[in-house]
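Visitor: next input, structure requested:
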Amino acid sequence: MPTYTIAELAREFDVTARAIRFYEDQGLLSPSREGVGGRSRVYTARDRTRLKLTLRGKRMGLTLSEIKTIVDMYESPKDTVAQMNRFLGALAHQRETLEQQREDIEMALAEIGAHEEECKRLLAEATAP
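Guide: A predicted model of the protein is given here:
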C-alpha cells in the first residue's frame, strides 16, 4: 500500500503542510507516526482520498463539519436509509446556499453594469464638444 509524506500531499494538492495538519486536528485525516519520537507523519491512500474529498468539499463551500460527515459516510456502508437521507439533506442545503450566492452575484453584476453605463454616459457628455 502506498504511503505519502505531508510534503508530498501538500505538493500534489497545492495546499500547505499547515492546512493538512489543521485537517488532521479536525479529525479529517489520521496519519500514523514514525521516526524518532513519532515526529514524522505517514499518510495512507485512505488519508489521500480523504484529503481529496475534503478539498473538493471546500471548493463546494461546505463547512468542515459537513465535509467530515460526508467523508465519514463515504467510508461506511452506503445502503443505510439514515445515511442517505442525511447526505441528501447536506446536498440540498448546499445547493440552496450556492443558488442564493449565484443570485446575489447576478444582482451585484447587474448593479455594476448599470453604474458602468452611467459613468460612460457622463463621460460622453463631459467630453462632447
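Visitor: switch to C-alpha atoms for all contacts and neighbour counts from now on
Guide: Fine.
Visitor: helices along this protein, start to end?
Guide: With helices called from DSSP state H, the chain shows them at 6-13, 17-25, 45-59, 64-75, 81-127.
Visitor: and the angle from the last one to helix 64-75?
Guide: Taking axes from the mean of the first three to the mean of the last three Cα atoms, to 10 degrees, one finds that helix 81-127 is oriented at 140 degrees with respect to helix 64-75.
Visitor: before we go on, could you also do this sequence so I can check it against the first one:
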Amino acid sequence: MTDKTYTISDLAREFGVTTRTIRFYEEKGLIHPRREGQKRLYSAADRVRIKLILRGKRIGLSLQESVEVIDMYDPEHNNREQLHSLINTVGEKRARLLRQQRDIEEMLRGLDEVQQLCEQALVDLA
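Guide: Predicted coordinates:
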C-alpha cells in the first residue's frame, strides 16, 4: 500500500491558497515534496504541516511562531513543552490584540468627539 500523496493543485484548492504560497513554504524548507519530473508530490505530513501553518496564520501567529510550535511536536513523547509554548504564544497574542482593541476604541471615541464638535459648530453657524 502506498501513502497518499497530494499535488500542489490539490493542496492549494483544499486550503484556499495559491500554489505560490505552497511553493513559498517549500522554499523556506517548511515542507519537502517528492519530485517526479516537474511534478511535486506532497505527503500527508506535508499536508498537515500546511494545515497547521495556515491555522497559526488564521489566529494571528507569524510564520516563525507557527513553525516554532509545530517543530516542538514529538509523537514519541508527551507534548507538554509544545502545549505550554503554544499557551504562552496565544496568551501574548491575546494581550497584544486586547491592547490594540483598547487603542482603537479610544481613537473611535476621539473621532466621535471631533465629529460632534464639528456638527455642533455647523448648527451654531446656522
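Visitor: just to revisit the earlier point, so which of the helices of the first structure gets nearest residue 32 of the first structure?
Guide: Proximity to residue 32 of the first structure (Cα to Cα) singles out helix 45-59 among the helices of the first structure, at 10.1 Å.
Visitor: tell me which residues are up against that closest one.
Guide: Helix 45-59 of the first structure has contacts (Cα atoms under 8 Å, 6 or more residues apart in numbering) with 1-4, 9, 13, 20, 28-31, 63-64, 67-68, 71.
Visitor: picking that back up, among the helices of the first structure, which is nearest residue 39 of the first structure?
Guide: helix 6-13 (11.6 Å).
Visitor: how near is the residue nearest the centre of the second structure to residue 118 of the second structure?
Guide: Taking Cα atoms, centre = their mean, the centroid of the second structure lies closest to residue 57, which sits 0.2 Å from it. Distance from residue 57 of the second structure to residue 118 of the second structure, counting by Cα to Cα, to the nearest Å: 41 Å.
Visitor: residue 46 of the second structure now?
Guide: 57 Å.
Visitor: residue 25 of the second structure too?
Guide: Where residue 118 of the second structure is concerned, residue 25 of the second structure sits at a distance of 51 Å (Cα to Cα).
Visitor: and residue 55 of the second structure, by the same measure?
Guide: In terms of Cα to Cα, residue 55 of the second structure sits 44 Å off from residue 118 of the second structure.
Visitor: same check, this time on residue 61 of the second structure
Guide: If you go by Cα to Cα, the gap between residue 61 of the second structure and residue 118 of the second structure works out to 41 Å.
Visitor: which part of the first structure lines up with stretch 6-24 of the second structure?
Guide: Mapped onto the first structure using TM-score structural alignment, stretch 6-24 of the second structure covers residues 4-22.
Visitor: in the first structure, which strand has the most residues?
Guide: Criterion DSSP state E: the longest strand present in the first structure is strand 40-44.
Visitor: what's the matching range in the second structure for that strand?
Guide: Counting by TM-score structural alignment, strand 40-44 of the first structure pairs with residues 39-43 of the second structure.
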